[in-house]
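**Student:** Below are the sequence and a predicted model; questions follow.
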Amino acid sequence: MSTNVSRPLDGLRVIDLSQMLAGPICAMRLGDLGADVIKVEPPAGEWTRTHPFANARVNGESTALLGLNRNKRSVVINVKDPEALEVLHELIGTADVVLQNFRVGTAERLGIGYEQIAERHPHIVYCQISGYGEDGPYRDRPGQDLLVQGVSGSMWSVGSRTDPPLPGALWAVDAMTGYQAAIGILSAIRERDKTGLGQKVSVDMWSVVMDCQTQEFTTYLNCDILPERSEEQFAHAWTNPPYGTYKTKDSYIVLSQLPIDVLGEAVDDDRLRAISSWDEAEERRDEIRRILLQIMPTRTTAEWLEVLYAAKLWAGPVYTYADIEADPHVKARGMISTISHPTIGELRLPSVPIRFSRSTADIRVAPPLLGQHTEELLEEIGISAATRDALRERGSI
């Protein structure tokens, strides 16, 4: 990296313990802005090193990993080795930020949870990215882009009237979560500049994707209007099966990247049990989908989810906005907020998806009316009443 130019985050050091997309894209963006990002990997490397899109590699390197990890340095540390874990703690002591996106509870088991880090390094800003947050009934579910798309309500806004719920081809949930995590990290760094103390930043994918649909959700929550698809109109073209949406007996279910032989055991199908490798699954993706399209309608979504969750497979329901509003996890985590609006009265909005361990991020002021705060703002910056009157007469404010 060139040292001849100044970057906004020069001097900031980030320990990136994350894998796949949401965490790495956050750390990459911080690196793009000048941070010294140190990517900590297990001896075998992180997941995307061995699971590239379309089995595509450039000179042996996974394109999936290449696309998310520029402006980083990599170090291999096996945190399951106590001595190596101590090395990681020494490295963390030189840093400003620790970023991880393990399943909830995993970091604590490894000895690198927030409390374990903060006890030794109170200056650290510690960011945890999760699928559904660290509390609520769904805290232990796996968080993955497609699964969160399913519960986000967004699939009902895509495709034709006769199509099943359609997932987006972009990894938008992961990417948006990574960007929100970066915002949370930088906010906590700014606060640390004043207090000298770090804190924990928590960002979960479901809250983020609700926040990113704020226009749609505000329309639904306040006008009771659901998206209505037109007459005219697939999942990601490069992702291994069974990645996609499937009709069940009573609704729809989403299945993410799964070991096909384990899935075959769960759904009791010998054809799927026989497919044990990633490459074979890729080659037989159409056949796998056709088999599942026949199997999944034999049970309800709830019945399948009980079976698939028991097998620890990535699966989830496909929600409408109404399903989300009624969901106990949404209620338990306060993912929908109410605020007073000057002309509407009670206004309901998706809650802020970033949470801190010591600070507060909340909705304090409703969306303003046109020019609602012009007077107070101009007065605050010292514009005289006479000048304000003159500007108003000319229609300039």
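**Tutor:** Cool, the structure landed.

**Student:** contacts and neighbour counts: CA atoms only from here.
**Tutor:** OK.

**Student:** Straight-line length of stretch 305-325, end to end?
**Tutor:** 20 Å (C-alpha to C-alpha, to the nearest Å).

**Student:** For stretch 69-86, buried residues please.
**Tutor:** Judged by neighbour count using 16 or more other C-alpha atoms under 10 Å, the buried positions of stretch 69-86 are 69-72, 77-79, 85.

**Student:** Looking at these, spot the one nearest I129.
**Tutor:** Of all the buried residues of stretch 69-86, N69 has the smallest distance to I129: 17.1 Å, by C-alpha to C-alpha.

**Student:** surely that closest one meets A22?
**Tutor:** No - with contacts counted by C-alpha atoms under 8 Å, N69 stays clear of A22, the gap being 11.5 Å.

**Student:** try this one next to it:
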Amino acid sequence: MDNNLSLSGVRVVDFTHVISGPFCTMMLAHMGADVVKVERPDVGDSLRNIPGYEGREGHPDYFNSVNNTKRSVALDLKNPDHHAAVVDLIRNADVVVENFKPGTADRIGLGYEAMKKVNLKLIYCSISGFGQTGPYAQRPAIDPIIQAVSGVMSVTGEQDGPPMMAGYPLTDTVAGMYGAFAVVTALLKARESGVGEHLDVSMQGAMLYVLGCRMAETLQAGIVTERVGNQNPFRVPSEVFLSKDKRPTILHCSNNKRWEALCRALEVPEWAENPKYDTMQKRQEHRQELHAMVAARFAERDQADWMPRFDDEDTTCIHVHDYQEALDHEQVRYRSQLTSRDHPLDGEVWTVGVPLMDPAYNEAVTRPPTLGENTANVLQDWLGWDETKSKDMLKKQNG
């Protein structure tokens, strides 16, 4: 582990599973924290056990994507000896992150109120769907549920179609990211005060937080925002257009300068000169007409013929990339954001690493752990157990 990273020396006990919590703790690990993932013996994080991707059957690639750069200990929280060892880990930790159903941590004797008695400076982060308290606290909540209740689905999709989910676990990752941010800020406070705190992060609340900038229309004007597909409610033209070879391109004109540049790139300067379209408000009034004009013009040539012209005019447009194209993008390669590590069970495991140019962060990325592979060395590192005592624990676990 690189001792020069931002969170080097910070110890995190990780009780999380699936996406929201593991994403949070992975972010902390990428910043240098020593993250110890506590998993159920023989079972582990449920994400280990979902079917593999086609051609990767038997390999937990989804789990691996959010659990690199951590250590795994397999301890049974129902076993008194194991439970005591976990409490000792927390005694020596700076941070606990959990995403149990609200009330579970308290029920198993590992909630904040109990743990702050053994570690006053402990930062304890709980991530859940709706928060630890309130009328919805005990409701089951996964990403699709929070996408629905947060309102983001209502503004995603075509105007005449049904609400649509984002194509990835948006609310899980947003909650995890906010959790990591909250942990780091709480650590700064605790270093000054010597006293920790309980951070109650809800997926619902985190989504409302990031949606706030676009909810101003509803908050301030009482207008319920409608779906507009790939269009932008405030900017015209803004849409995905298909070229002659059916390749998708997103075009977006945020002001008159961009509109004039687009007209030059499309070789129709007369559009920019037409007083009917010379302000954004007028272009909004003629939204459908303008989009039809741009679509027809763009469909006359292949995308490869248009792109040099758009680049010359510095227009805000780009090909709509699929995941493979996004990973292969030359800017991603330049910034060396992708890392690969050899795994004893899963072969070469690729990771989307830290979006910082400092190479130290991605050089410090380590492969995802196998279930419980670090139990003995964590007990020795954190608790000062000798090899015999830690091996005895493993024998009891396996016996």
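**Tutor:** Happy to help now that I have it. Everything numeric here is computed off the predicted structure, so don't read it as measured data.

**Student:** In strands, which of the buried residues of stretch 69-86 of the first structure fall?
**Tutor:** When strands are assigned by DSSP state E, the members of the buried residues of stretch 69-86 of the first structure inside them are K72.

**Student:** can you list the buried residues of stretch 69-86 of the first structure in CSV and add distance to H51 of the first structure?
**Tutor:** Listed next are the buried residues of stretch 69-86 of the first structure as CSV, based on distance: C-alpha to C-alpha, whole Å:
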residue, distance to H51 of the first structure
N69, 15
R70, 18
N71, 21
K72, 20
I77, 20
N78, 20
V79, 22
L85, 26
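
**Student:** Out of the buried residues of stretch 69-86 of the first structure, which two sit at the greatest distance?
**Tutor:** Applying C-alpha to C-alpha across the buried residues of stretch 69-86 of the first structure, the maximum distance is between R70 and L85, 25.1 Å.

**Student:** helix/strand/coil for the counterpart of S126 of the second structure in the first structure?
**Tutor:** Under the alignment (TM-score structural alignment), S126 of the second structure maps onto Q128 of the first structure. For Q128 of the first structure, the secondary structure call by DSSP: H, G, I helix; E, B strand; the rest coil comes out as strand.

**Student:** Give the burial count for Q128 of the first structure, as a bare number.
**Tutor:** By other C-alpha atoms under 10 Å, 25 other residues sit near Q128 of the first structure.

**Student:** and it, what does it touch?
**Tutor:** Taking C-alpha atoms under 8 Å, 6 or more residues apart in numbering, we find Q128 of the first structure in contact with 99-102, 200-203.

**Student:** quick one: contacts for T50 of the first structure?
**Tutor:** Counting by C-alpha under 8 Å, 6+ apart, T50 of the first structure touches S62.

**Student:** quick one: which of the buried residues of stretch 69-86 of the first structure is nearest I253 of the first structure?
**Tutor:** The closest of these, once distances to I253 of the first structure are taken by C-alpha to C-alpha, is N69, at 32.0 Å.

**Student:** Please say which position in the second structure the closest one maps to.
**Tutor:** By TM-score structural alignment, N69 of the first structure lines up with N67.

**Student:** now swap in D81 of the first structure and tell me
**Tutor:** Match for D81 of the first structure (TM-score structural alignment): N79.

**Student:** how much space between that match and V36 of the second structure?
**Tutor:** Applying C-alpha to C-alpha, the value for N79 of the second structure to V36 of the second structure is 19 Å.

**Student:** rewinding a little: which among the contacts of Q128 of the first structure end up buried?
**Tutor:** Of the contacts of Q128 of the first structure, these count as buried by 16+ other C-alpha under 10 Å: 99-102, 200-203.
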